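*Asks:* using only what follows, build the 3D model:
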Amino acid sequence: MNILITGASGFIGSFIVEEALRRGFDTWAAVRKSSSRAYLQDPRIHFIELDFNSKDKLVEQLRGHDFDYVVHAAGVTKCLHPNDFFRVNYEGTRNLVEAILELHMPVRRFIYMSSLSIFGAIREQQPYHSITEHDTPRPNTAYGRSKLMAEKFLDSVGNEFNYIVLRPTGVYGPREKDYYLMAKSIKQHVDFAVGFKRQDITFVYVKDVVQAVFLALDHGMSGRKYFLSDGEVYQSSTFSNELRQAMGRPWWIRIKAPIAVLRLVTWCGEYYGRLTGHITALNNDKYNILRQRNWRCDIEPACDELGFHPQYQLHRGVKLTVKWYQENNWL
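*Replies:* This next block holds a predicted model:
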């Protein structure tokens, strides 16, 4: 079987490539000319350069290829300008699907990597309840809105296109760079916490996301959308506590600040990014993500229909992640 994996040089994409090779797929990694191939060293990988900005270019680049499966993991989570989210996450997805359809490529299933963020701050009244597939999305970030637009486009394509959408919550693991900043701060003896209202958070280890991807290739109904988490709910301080534990419990100072301070910090980060042209992790989108209080989600449909069973609870996943950071000189 041939499989095309977009975003192959990225955090999640590179793990999908590794698993595809392990399972014996004829594996094609879609990359840009500027993409790092640091995690794509296996000589069995076939590379293909794709330009998601143009459907016509994609048609030419894909012509002559017949992929059995496509996993569309390409996308952006941070941008200098909000329009870039829609250009990459929505228009890039639309261009790819339209190119596949124009070529009459016999794709058995198309997997789209979306996000829990498409729902925004809903079910925020305590006691918090899990977000379900029946809730109405109200994305409060440009990232979430762009992912939701891509989902709606897939819904409009029609029955001739076999697709499944995966909606992971916060994904962490080796090679991930945003949660790494928290680990780096703890190593420097400082931990930051924001807000005083209870916050329920969910996580999913990258290899559990990969498990769901390969289950979705042949399980579940076309058009279905599945939440992914490790099945547990954590408090806002749990992740940093686990990081500190895995790092040998260095001394630290935990600074807890009100939401207003976060608003100021992320505004400054947004301004600095636009001034310098450097994308920062602390921006307007990040403000809305960090102030959201309820990240519970219902993974029962994924368990029942895909056979998804998370293997990495937070304690185990964080321990493996910190070990990788240390072995690769990130910490």
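
*Asks:* use CA for all of it now, contacts and neighbours both
*Replies:* OK.

*Asks:* any chance you could map the strands in the chain?
*Replies:* 2-6, 26-31, 46-49, 69-72, 109-113, 163-168, 170-172, 190-194, 200-201, 203-205, 225-228, 234-235, 253-257 (DSSP state E).

*Asks:* check which residues of the helix ranked longest in the chain are buried.
*Replies:* If each helix of the chain is counted by residues according to DSSP state H, the longest one is helix 259-276. For helix 259-276, the neighbour count (16 or more other C-alpha atoms under 10 Å) marks 259, 262-263, 265-267, 269-273 as buried.

*Asks:* quick one, it and strand 190-194 angle?
*Replies:* Relative orientation of helix 259-276 versus strand 190-194 (axes from the mean of the first three to the mean of the last three C-alpha atoms, to 10 degrees): 110 degrees.

*Asks:* packing partners for helix 259-276?
*Replies:* Using 3 or more C-alpha pairs under 8 Å, 6 or more residues apart in numbering; DSSP states H and E, the elements in contact with helix 259-276 are helix 284-291.

*Asks:* and the helix it packs on, how far out from the chain's middle?
*Replies:* 16 Å (C-alpha atoms, centre = their mean, to the nearest Å).

*Asks:* which strands and helices sit next to that helix?
*Replies:* By 3+ C-alpha pairs under 8 Å, 6+ apart, helix 284-291 packs against helix 259-276.

*Asks:* if we can go back for a sec, including distance to residue 39, could the buried residues of helix 259-276 go into CSV?
*Replies:* Below are those laid out as CSV (distance: C-alpha to C-alpha, whole Å):
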residue, distance to residue 39
259, 37
262, 34
263, 35
265, 33
266, 31
267, 34
269, 29
270, 30
271, 32
272, 30
273, 27
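
*Asks:* compare with the first, here's sequence two:
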Amino acid sequence: MKILITGANGFVGSHLCEKLLKDGHDVFALVRSPHKFTVAENSRLTVIKGDLDQEILSWVESLPADLETCIHTAGIVHTYSPSEFYRVNAGGTENLVKNLKQRFINLHFILISSLAASGPSLGTSSRSELDMDFPVSVYGRSKKKAEELLAMNAPTSWQLSVIKPPMVIGPRDPAVLDIFKMVQGGVILLPGQNSKTKLYSFVCVFDLVETIVLVAVQKKKGIFFSANPQVVSFEQLISEIKKQLKKNWILYLPLPLILVRLLAMVLNFFYRLFPHNLRLTPDKYHELAATNWTCDGSKSEKELGQVYNYDLERTITMTLIDYKSRKWI
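*Replies:* Predicted coordinates for the structure are as follows:
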């Protein structure tokens, strides 16, 4: 197949490029900065410099006329500007769809969304694809808006798919690195008194890539959660990282949610004066306050034949090996 991948320089996008090239597909990788592109050269790889910021995307004209699939992974997960979430995640999707439909009558468009677009689970059950969405953060609402704009602007001749992963863990991921560093430092800040027991679904990046490839190859329409059947508490996640790092002790420091919210507001204020990379934002607070971020990935197993090969232990092991090789840990 001939496949366009947006966000090809990103965490998921780069792994996806490598998998598709290995499987023999022709990949057209959209990147902002070609010099930062880390995927090895390949005769089936075409790197396209461009972005999704303009209403007219001139780079679309360089795509082959027989392009079959677009996998849209581009987006942002962290910013101190709520409007930036909508501009990039929602606006970028709208620009992409409007430009592609001018050239391609038939296309399989796969949007990589997020569990955040659905929101946390209510009660103790895990979310399914049939549940009503109720995002609690601006990030989640921007991803939900992207889903809506795709459905609104895509021609009826297109096939549309949406894949919603929960927490994604794996090599090259800068987000979960923060948790590894906390464990390495020996002090775990807990947002709320019950943080240890908060429940999370996760997926290894290699399993997520497998879900995406299965949807693309089988040309499956619809919404799919990509999630390992194993649900973990925050304490179990920390314990596994602690074991892998061979840490003898960990100090848990619970912080009342009101204090976490105040700290997020203070960091937001200082960011305007002294930009920093801390990920605790007023928007992130709403995600941290939720107690159940779980989803049911069984639809992907039944309809796609997905096999989740990477449990938490194996995922953390591979991720730590990668972090150490990069001297991030």
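
*Asks:* can you calculate the TM-score here?
*Replies:* The pair, once superposed, lands on a TM-score of 0.93 when counted by TM-score structural alignment, normalised by the length of structure 2; 323 aligned residues with a C-alpha RMSD of 1.8 Å.

*Asks:* circling back: tell me which of the strands of structure 1 sits nearest to residue 150 of structure 1.
*Replies:* Within the strands of structure 1, the stretch nearest residue 150 of structure 1 is strand 109-113; the backing value is 8.9 Å (C-alpha to C-alpha).

*Asks:* now the angle from the closest one to strand 2-6?
*Replies:* Going by the same axes, to 10 degrees, strand 109-113 of structure 1 makes 20 degrees with strand 2-6.

*Asks:* and the contacts of strand 109-113 of structure 1?
*Replies:* 68-73, 161-168, 213, 216-218 (C-alpha atoms under 8 Å, 6 or more residues apart in numbering).

*Asks:* can we see that at 6 Å?
*Replies:* 69-73, 162-166 (C-alpha atoms under 6 Å, 6 or more residues apart in numbering).

*Asks:* for stretch 195-207 of structure 1, same thing?
*Replies:* Residues contacting stretch 195-207 of structure 1 (C-alpha under 6 Å, 6+ apart): 169-173, 229-230, 233-236, 258-259, 293-295.

*Asks:* cutoff 7 Å now
*Replies:* Around stretch 195-207 of structure 1, the neighbours that count as contacts under C-alpha atoms under 7 Å, 6 or more residues apart in numbering are 12, 169-173, 228-230, 232-236, 257-259, 293-296, 312, 317.

*Asks:* so how far is it from its chain's centroid?
*Replies:* For stretch 195-207 of structure 1, the distance to the chain centre is 14 Å (C-alpha atoms, centre = their mean).

*Asks:* including distance to residue 328 of structure 1, could the contacts of strand 109-113 of structure 1 go into JSON lines?
*Replies:* Below are the contacts of strand 109-113 of structure 1 laid out as JSON lines (distance: C-alpha to C-alpha, whole Å):
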{"residue": "69", "distance to residue 328 of structure 1": "32"}
{"residue": "70", "distance to residue 328 of structure 1": "31"}
{"residue": "71", "distance to residue 328 of structure 1": "28"}
{"residue": "72", "distance to residue 328 of structure 1": "28"}
{"residue": "73", "distance to residue 328 of structure 1": "24"}
{"residue": "162", "distance to residue 328 of structure 1": "39"}
{"residue": "163", "distance to residue 328 of structure 1": "36"}
{"residue": "164", "distance to residue 328 of structure 1": "34"}
{"residue": "165", "distance to residue 328 of structure 1": "33"}
{"residue": "166", "distance to residue 328 of structure 1": "30"}
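
*Asks:* buried ones from these, can you make that a ChimeraX selection?
*Replies:* A single ChimeraX command selects the buried members of the contacts of strand 109-113 of structure 1 (16+ other C-alpha under 10 Å):
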select :69,70,71,72,73,162,163,164,165,166
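
*Asks:* look up the closest residue to residue 199 of structure 1, ignoring the ones flanking it.
*Replies:* residue 293 (4.4 Å; C-alpha to C-alpha, 6 or more residues apart in numbering).

*Asks:* closest one of the buried residues of helix 259-276 of structure 1 to residue 245 of structure 1?
*Replies:* Closest to residue 245 of structure 1, out of all of the buried residues of helix 259-276 of structure 1 and judged by C-alpha to C-alpha, is residue 262, at 25.7 Å.

*Asks:* with adjacent residues omitted, what lies nearest to the aligned partner of that closest one in structure 2?
*Replies:* Using TM-score structural alignment as the criterion, residue 262 of structure 1 maps onto residue 260 of structure 2. Of all residues not flanking residue 260 of structure 2 in the chain, residue 191 sits nearest, at 6.3 Å (C-alpha to C-alpha, 6+ apart).

*Asks:* do residue 204 of structure 1 as well
*Replies:* Per C-alpha to C-alpha, 6+ apart, closest to residue 204 of structure 1 is residue 229, 4.5 Å.

*Asks:* and the one you found, how many neighbours does it have?
*Replies:* 28 (other C-alpha atoms under 10 Å).

*Asks:* show the contacting residues for it.
*Replies:* Contacts of residue 229 of structure 1 (C-alpha under 7 Å, 6+ apart): 168-169, 202-204, 299.

*Asks:* what sits against the residue nearest to residue 260 of structure 2?
*Replies:* Residue 191 of structure 2 touches 254-257, 260, 288, counting by C-alpha under 7 Å, 6+ apart.

*Asks:* again, only using 8 Å
*Replies:* Residue 191 of structure 2 sits in contact with 254-257, 260, 288-289, where contact means C-alpha under 8 Å, 6+ apart.

*Asks:* what about the closest residue to residue 218 of structure 2 other than its chain neighbours, distance to residue 201 of structure 2?
*Replies:* Once flanking residues are discounted, residue 218 of structure 2 sits nearest to residue 304: 7.8 Å by C-alpha to C-alpha, 6+ apart. Per C-alpha to C-alpha, to the nearest Å, residue 304 of structure 2 is found 19 Å from residue 201 of structure 2.

*Asks:* picking up where we left off before, aligned partner of the residue nearest to residue 218 of structure 2 in structure 1?
*Replies:* Aligned partner of residue 304 of structure 2 by TM-score structural alignment: residue 306.

*Asks:* coming back round to it: return the residue of structure 1 aligned against the residue nearest to residue 260 of structure 2.
*Replies:* Going residue by residue (TM-score structural alignment), residue 191 of structure 2 aligns to residue 194.
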